[in-house]
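K.L.:
heads up, no residue letters with this:
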């Protein structure tokens, strides 16, 4: 006998994601039982509705697979939203206002003031404005990109950074014209502060994680990739993504408090100084088996691979580009160990081979075109890229040849349209119009056959996936609307696929999630309105998330209007 559905959604605009490419909207109903999709379509769903079935009238609203944010720093985003003093650009539009926020702030139980969210694209460069603030208390303020922080003099004293401190590989220590410290530390140099910070109390981190989980479910998000937890956490963002955070996620899963399907990349080297030896040592420690050794369901929480920083970001001058860029006309460089370009390229190849031999996936941060192309060539030469589904994170390209080679070798691509939108004018100034126009070539990637995903990179950008979809369709910036004839625009349904079906491919989980089809996990997001056409894609923001299901269970719900 056909089992009865526990839940049926009718009168819906169901985007099944069953067809590769544009997506599919060939159904108006879906039924769920035992955490799986039981039936799809107006002919099949009525057959499984029984007397105990809960029936929801979607009133024409879109039903999409649960959103899978394939690059979301869950721990850091949780702390940014619920653990630190927030720096709202509207409330702190300049450095003077930011200093006032810090003057009013109360230190945490560890005696530090920790803030997060300033953006030099909005308030201007950091040139020592916070050095003298709160002289009796150590202060650290993390920026919105995750690649910079500023501290006051007391914090510099506490962590032991002086005017004679040499910057680590891939790092920049800010100095004024006289060589004196400004309190700014970028990329690899952030570790000098983060490594000396008292650890975030477990209770604070746990509460922040659970609050962030509720927030993400309220946005229709049911899966994510946490790209970088482990022993090198001090070199990434705010340093909260520690081995302790990795283990806390496991504790939440075992206690059945974790309802977000989470894929983790380990971090054995931060934003500078990666080498094969540290990755080998990290893997030899057994950390990659942390969850499997504890009997945690891999469909809920698993360690998939290793995050590798090949370079930094253009705004710090640490992205490796084929041609000079920025105010200082630099090309940047790889931030892995090596005394020359050739040695660094070779070391990157060895790092990727170590990860590949371990049977793990490599997620490679590469923001410059030279870094992207070096990483792609290293993957093609030394790894089983198609089997492992290694992928480039962010990625810039000097030509379509690299995209074509990625497609031929099964290398994936994960990028962030909302970052392009938010930092677009700064990027345009640094890179020039031609290179900025080639930035995030999504249509070219689609035509070539590259599996790409779109992600927030939170806390760098908003977790609201609707904003990401709009940014991918419009390709504008905060100051400039996108061009109607921009050749790299994609459709809204292509963008949705990149955050559902193709994101599940990156996770090696296309058999489980990302599509609405019988037998698939009942991870669903119901919107209050139908999916909008591309010419009115901004209407997506008017469509509320009225129900989120994770494995068939409601993790967010609000009354239909």
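P.N.:
Sure, I can see it. This is a predicted model, so every value here is computed, not measured.
K.L.:
From here on, just use CA atoms for contacts and neighbour counts.
P.N.:
Will do.
K.L.:
any idea how far residue 117 lies from residue 194?
P.N.:
Going from residue 117 to residue 194 by Cα to Cα, to the nearest Å gives 16 Å.
K.L.:
Could you confirm residue 37 falls within a strand?
P.N.:
Yes - under DSSP: H, G, I helix; E, B strand; the rest coil, residue 37 sits within a strand.
K.L.:
count of neighbours near it?
P.N.:
Residues lying near residue 37 (other Cα atoms under 10 Å) number 25.
K.L.:
Does it touch residue 514 like I think?
P.N.:
No - applying Cα atoms under 8 Å, one finds residue 37 not in contact with residue 514, separated by 11.7 Å.
K.L.:
starting at the chain centroid, how far to stretch 38-53?
P.N.:
37 Å (Cα atoms, centre = their mean, to the nearest Å).
K.L.:
ends of that stretch, how far apart?
P.N.:
Start and end residues of stretch 38-53 are separated by 12 Å (Cα to Cα).
K.L.:
this is the comparison structure:
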């Protein structure tokens, strides 16, 4: 029994419950209530919570487990202020890691650099020319390569853009070193295969980090067969410490075999596999999001469809007829429109409307399409920090009119759509309190802009809390086992250093996690200051 806490949880309907004591046994909640529970459970081991705030373990409804671990183990240029300084940091990393055959990492975002221009291979060549370098953009939809990597991939002036991708070129048609969406695969297919040892190192790094920020469950947005096998083995061996709701990557050659094998769920609910993740378009920052009309700041560009229009039907039908939830990355208004059209058509042909299908990101939506999410029971799975990261360029890309349906969380809430929330780590930082802050303020962590960016779409704190708990659990068919601290759910909870329900909302992002518990066992404790 934990007692003397300021406890908050939600029911499945979203009603707030407060408690001071919680009793759990064999990893599951028996009861929450007040100090009268001391008399009802006199033999229970008592842990004094010392008036700390307790909330359910938070669920990130869209992240990339091994991608996060990978980023923690590789060169990170997320906050570097220019391409030149980024290249220098990569050079320093290469010198310190001479054993590596490839230099990989990422986090760059040209929008934040003084010239706002894409980088080029020559900037990397100045520091690393003998080894191939490949650095992903912060959104994962573009990569920056040095000349050695381009040469290994055979990318030259004569290389054609692949369907759904683009090789950025100079005025003479030569590749500059930046590859958009599927053009990245020209290089990534030459990367060394990852071993189970590397997967384990990545998973350990990711798990440790997620526990430290209060995340106890993740919807892993795209795993291939090797990761599928790796996660299943760990689950069966009872060696997972974070709950994973894994989406099978649609391009994996083993997709049909995985679908035919059916759902996987271990006895202790650490791994659930019953969904597929596909990619309809690119991202806004790299101008790869597929739009009805041209980009406001690139009049000859409407973005990219990664899945071509004639490929939608066979993919949707295949997934849905196997009763797997279909989760589609769609950012631009065209990509979202086509996705909704195909969901509607496939429901008539093969069924599957009841599977809680999702559109991941759902960032830029035509106002006419927002009600269709509710009509078709499509769940918008959204990431609050995307709005505060994108706000410095979104209007440049879209113009004011298209912002009406962009990052429109409140519109979805008001029409009754569930709204699972996440971060898309490692694209954004995994800390869920950054996401909660962004959702309720529409501001960055400097509390800018004053009053919030498009504040009409801000959420209440209770709505946001639901997005990171009950709604996220619902989007994974798990609302009866996690997402709250009510009877018979797993005792996944965290203790935090401030009461987020009583402080000024601009202070929420500063919240620190003191302890993280999964299935009634402590898996993280902050070190004393």
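P.N.:
Everything's here; your move. The structure displayed is predicted, hence computed values, not measured ones.
K.L.:
For the two chains, what TM-score is obtained?
P.N.:
Superposed pair, TM-score by TM-score structural alignment, normalised by the length of the second structure: 0.91. Supporting alignment: 517 aligned residues with a Cα RMSD of 2.4 Å.
K.L.:
Spatially nearest residue to residue 118 of the second structure, not counting backbone neighbours?
P.N.:
residue 110 (5.7 Å; Cα to Cα, 6 or more residues apart in numbering).
K.L.:
So the alignment partner in the first structure of that neighbour versus residue 475 of the first structure, what's the distance?
P.N.:
With the correspondence set by TM-score structural alignment, residue 110 of the second structure lines up against residue 120 in the first structure. Counting by Cα to Cα, the gap from residue 120 of the first structure to residue 475 of the first structure is 22 Å.
K.L.:
go on, residue 88 of the first structure?
P.N.:
24 Å.
K.L.:
out of these two, which sits in the more crowded spot?
P.N.:
Using other Cα under 10 Å as the criterion, residue 88 of the first structure and residue 475 rank with residue 475 on top: 25 against 14.
K.L.:
Now check the second structure for the residue matching that one.
P.N.:
For residue 475 of the first structure, the residue aligned by TM-score structural alignment is residue 442.
K.L.:
who touches the residue nearest to that match when sequence neighbours are not counted in this structure?
P.N.:
Using Cα to Cα, 6+ apart and skipping residues adjacent in sequence, the residue nearest residue 442 of the second structure is residue 452, 4.6 Å away. Neighbour list for residue 452 of the second structure: 441-443 [criterion: Cα atoms under 8 Å, 6 or more residues apart in numbering].
K.L.:
do the same with residue 427 of the first structure
P.N.:
314-315, 420, 436.
K.L.:
That one maps to what in the second structure?
P.N.:
Residue 427 of the first structure maps onto residue 394 in the second structure, by TM-score structural alignment.
K.L.:
and its match, what element?
P.N.:
Using DSSP states H and E, residue 394 of the second structure falls within helix 384-398.
K.L.:
how big's the offset between the helix or strand just after that helix and the first structure?
P.N.:
Note on helix 384-398 of the second structure: by DSSP H and E, the next helix or strand toward the C-terminus is helix 409-414. Relative to the matching residues in the first structure, helix 409-414 of the second structure has an average distance of 1.1 Å after the fit, by mean Cα distance after the TM-score superposition for the first structure.
K.L.:
And helix 409-414 of the second structure, how far out from the chain middle?
P.N.:
Relative to its chain's centre, helix 409-414 of the second structure lies at 20 Å (Cα atoms, centre = their mean).
K.L.:
For it, which helices and strands make contact with it?
P.N.:
Applying 3 or more Cα pairs under 8 Å, 6 or more residues apart in numbering; DSSP states H and E, we find helix 409-414 of the second structure packed against no helix or strand.
K.L.:
What span of the first structure is it aligned with?
P.N.:
Using TM-score structural alignment, helix 409-414 of the second structure pairs with 442-447 in the first structure.
K.L.:
Can you point out the buried residues in the matching stretch?
P.N.:
Neighbour counts over stretch 442-447 of the first structure (16 or more other Cα atoms under 10 Å) mark 442-446 as buried.
K.L.:
now do stretch 178-192 of the second structure
P.N.:
Here stretch 178-192 of the second structure shows 178-187 as buried, counting by 16+ other Cα under 10 Å.
K.L.:
Export those residues to JSON lines and append columns for distance to residue 518 of the second structure and secondary structure.
P.N.:
Below are those laid out as JSON lines (distance: Cα to Cα, whole Å; DSSP: H, G, I helix; E, B strand; the rest coil):
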{"residue": "178", "distance to residue 518 of the second structure": "42", "secondary structure": "strand"}
{"residue": "179", "distance to residue 518 of the second structure": "41", "secondary structure": "strand"}
{"residue": "180", "distance to residue 518 of the second structure": "39", "secondary structure": "strand"}
{"residue": "181", "distance to residue 518 of the second structure": "37", "secondary structure": "strand"}
{"residue": "182", "distance to residue 518 of the second structure": "38", "secondary structure": "helix"}
{"residue": "183", "distance to residue 518 of the second structure": "40", "secondary structure": "helix"}
{"residue": "184", "distance to residue 518 of the second structure": "38", "secondary structure": "helix"}
{"residue": "185", "distance to residue 518 of the second structure": "37", "secondary structure": "helix"}
{"residue": "186", "distance to residue 518 of the second structure": "41", "secondary structure": "helix"}
{"residue": "187", "distance to residue 518 of the second structure": "39", "secondary structure": "helix"}
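K.L.:
quick one: the strands in the stretch 401-529 of the second structure?
P.N.:
Using DSSP state E, counting those that start in this stretch, the strands of the stretch 401-529 of the second structure run over 493-496, 513-518, 521-525.
K.L.:
Nearest to residue 13 of the second structure, out of those strands?
P.N.:
With respect to residue 13 of the second structure, and counting by Cα to Cα, the nearest of the strands of the stretch 401-529 of the second structure is strand 493-496 at 19.2 Å.
K.L.:
just checking, what packs against the closest one?
P.N.:
Other helices and strands packing on strand 493-496 of the second structure, by 3+ Cα pairs under 8 Å, 6+ apart, are strand 53-56, strand 513-518.
K.L.:
Let's see that with 10 Å instead.
P.N.:
Applying 3 or more Cα pairs under 10 Å, 6 or more residues apart in numbering; DSSP states H and E, one finds that strand 493-496 of the second structure contacts strand 6-10, strand 53-56, strand 215-223, strand 513-518, strand 521-525.
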